[in-house]
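Student: give me coordinates for this.
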Amino acid sequence: MAVTDAAIDKIKQMIISGELSPGDRLPKEADLAERLGLSRNSLREAVRALALIHVLDVRQGDGTYVTSLEPHLLLDAMSFVVDFHRDDTVLQFFQVRRILEPAATALAAVHMTPANVEDLGAILDSLPAEPTVEELVANDLKFHQRIAAGSGNAVLGSLIESLSGPTTRARIWRGLTQEGALEKTREQHVAIYDAIASRQPEVARSWATVHIAGVEDWLRRTLA
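Tutor: I've put the predicted structure just below:
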């Protein structure tokens, strides 16, 4: 194991064991390096690496702290990696979305508060009668993000959020090239909303599957 990897592992074990908790400040660099049997350079490299994936928060002039370790922070690094997708792998991201988003939509039908449901309806209502493709895609992103957040599962919501980026281009391509795509998207969003508002999780799951699978099928045929 490389020296920096070993340093990362030692800090990780301090967090896992509970020796360091979310929000805790790390000991001074010299003290921590001596305690872990590391050089200060190796420790610094480990801290930089853990800061990049939001495990640690380096505050200039104050010290280094363990972050809240909330899922949205830890999974943010995944969205960075996802942004480097190739066109021939975007279909795989859609396949993952087709697995995750229907489950999140079913959960949202159970867990969303009346106020959350009202906000979801307001997103639909904010879409112009004849939206541009860009307006529709932005509205679509907001709609699905609100449902994911309403699932009551922070990890699931964060995973879906991180997968939204690479699929945006495909949705734009579809809107520009497939006849009736704008109307179909609006209709399916309304159906999903109605199922959530009426507290029908399995109906919501089914409509979410239809919605995402439709884009996936179009993309598969386009890439072929």
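Student: can we go C-alpha only for contacts and neighbour counts from here?
Tutor: OK.
Student: what sits closest to the residue nearest the centre of the chain if chain neighbours are left out?
Tutor: Residue closest to the mean C-alpha point of the chain, counted by C-alpha atoms, centre = their mean, is Glu161 at 2.4 Å. Closest residue to Glu161 apart from its sequence neighbours, by C-alpha to C-alpha, 6 or more residues apart in numbering: Gln145 at 6.4 Å.
Student: which stretch of helix or strand covers the one you found?
Tutor: Using DSSP states H and E, Gln145 falls within helix 133-149.
Student: to compare with the earlier structure, here is another sequence to fold:
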Amino acid sequence: MQFKKVNSESVVQLVINSLTDAMLARELRPGDKLPTETELAESLGVGRNSIREAIKILVYLGVLEIRRAEGTFVCEGFTESMIDPMIYGIILDTSDSYENLMELREMMEVGVMQIAMEKYTEEEIKGLKVILDRMEREISKGPENVEEVFKADNEFHNAISMMGENPLIDKINRVAKTLTHAIRFNTVKTMLETGRGDELFAAHQRLYQIMVTKDQSDMSTTVRNTYFAKVGIKAIEEQ
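Tutor: The predicted structure follows:
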């Protein structure tokens, strides 16, 4: 296996880049054992300390794992720690804005629903109705029940995401949900406090109907109504 040699600038990052390139090229695959620190240092033309630091970072990110007495291996499967760098990168992006996050969330939700429509089972759609009914009950308990309504809201959208049976989309969708968590919570809270809980439920009921009928004609508008109600946006902007 041949890794790209690196120069002296940002050596640790360049080691990370070289290992990442090997994974992208499928020269390193999930479950593969990495060469030893000495072998990597020789192959990349850098010191062992740089190799060690790069491996530590990739272990922290959930890309590599160290098995005692065995060596360092490429991880198999997704870990939650992989989400963190993407979230921080978006948070620290000065060009980011509320509108950008809302557009990202809407795009993800619409795409997830389109895929879910093609794959869901009758049992899954019945399960979605159970969650929808629980959301209606929680909304009826009044504005002080925000946490439970929001929980039901999340479970509803999670259930649709799981119907798609696509782990890659589900992972990216989780990032979008994490980034918009506060915004979505405040929207739900504001709608309940202003007596618009019925509107929130109606929007989700319409999403359920769209899933059942597979009629996508007003899906984008309906998705937007479940998260981006004007009263919610106004409340958030005023904070």
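Student: re the thing from before, and the residue nearest to the centre of the first structure? What does it align with in the second structure?
Tutor: Mapped onto the second structure by TM-score structural alignment, Glu161 of the first structure lines up with Arg174.
Student: please report the distance of that match from Gly71 of the second structure.
Tutor: Per C-alpha to C-alpha, to the nearest Å, Arg174 of the second structure is found 31 Å from Gly71 of the second structure.
Student: in a helix, Glu130 of the first structure, correct?
Tutor: No. Secondary structure assignment (DSSP: H, G, I helix; E, B strand; the rest coil) places Glu130 of the first structure in coil, not in a helix.
Student: residue contacts, Arg68 of the second structure?
Tutor: Arg68 of the second structure makes no contacts at all, as judged by C-alpha atoms under 8 Å, 6 or more residues apart in numbering.
Student: if we can go back for a sec, mind listing residues that contact the helix holding Gln145 of the first structure?
Tutor: Applying C-alpha under 8 Å, 6+ apart, the contact partners of helix 133-149 of the first structure are 101, 104-105, 108, 120, 123-124, 127, 156-158, 160-161, 164, 168, 171-172, 175-176, 182.
Student: and it, how far from the second structure on average?
Tutor: Comparison of helix 133-149 of the first structure with the second structure after fitting gives an average deviation of 1.3 Å (mean C-alpha distance after the TM-score superposition for the first structure).
Student: just how off-centre is that helix within its chain?
Tutor: Here the centre of helix 133-149 of the first structure is set off from its chain's centre by 13 Å, with C-alpha atoms, centre = their mean, to the nearest Å.
Student: got the contact list for Val223 of the second structure?
Tutor: 106, 109-110, 203, 207.
Student: alignment lookup: it to the first structure.
Tutor: Checking TM-score structural alignment: Val223 of the second structure goes with Ala208.
Student: please, which helix or strand holds that match?
Tutor: When elements are assigned from DSSP H and E, Ala208 of the first structure belongs to helix 201-223.
Student: pretty sure Ala191 of the first structure contacts Trp207?
Tutor: Yes. The pair Ala191 of the first structure / Trp207 is scored as a contact, 6.7 Å apart, by C-alpha atoms under 8 Å.
Student: looking at those two, which one has more neighbours?
Tutor: Set Ala191 of the first structure next to Trp207 and count neighbours by other C-alpha atoms under 10 Å: Trp207 wins out with 22 against 18.
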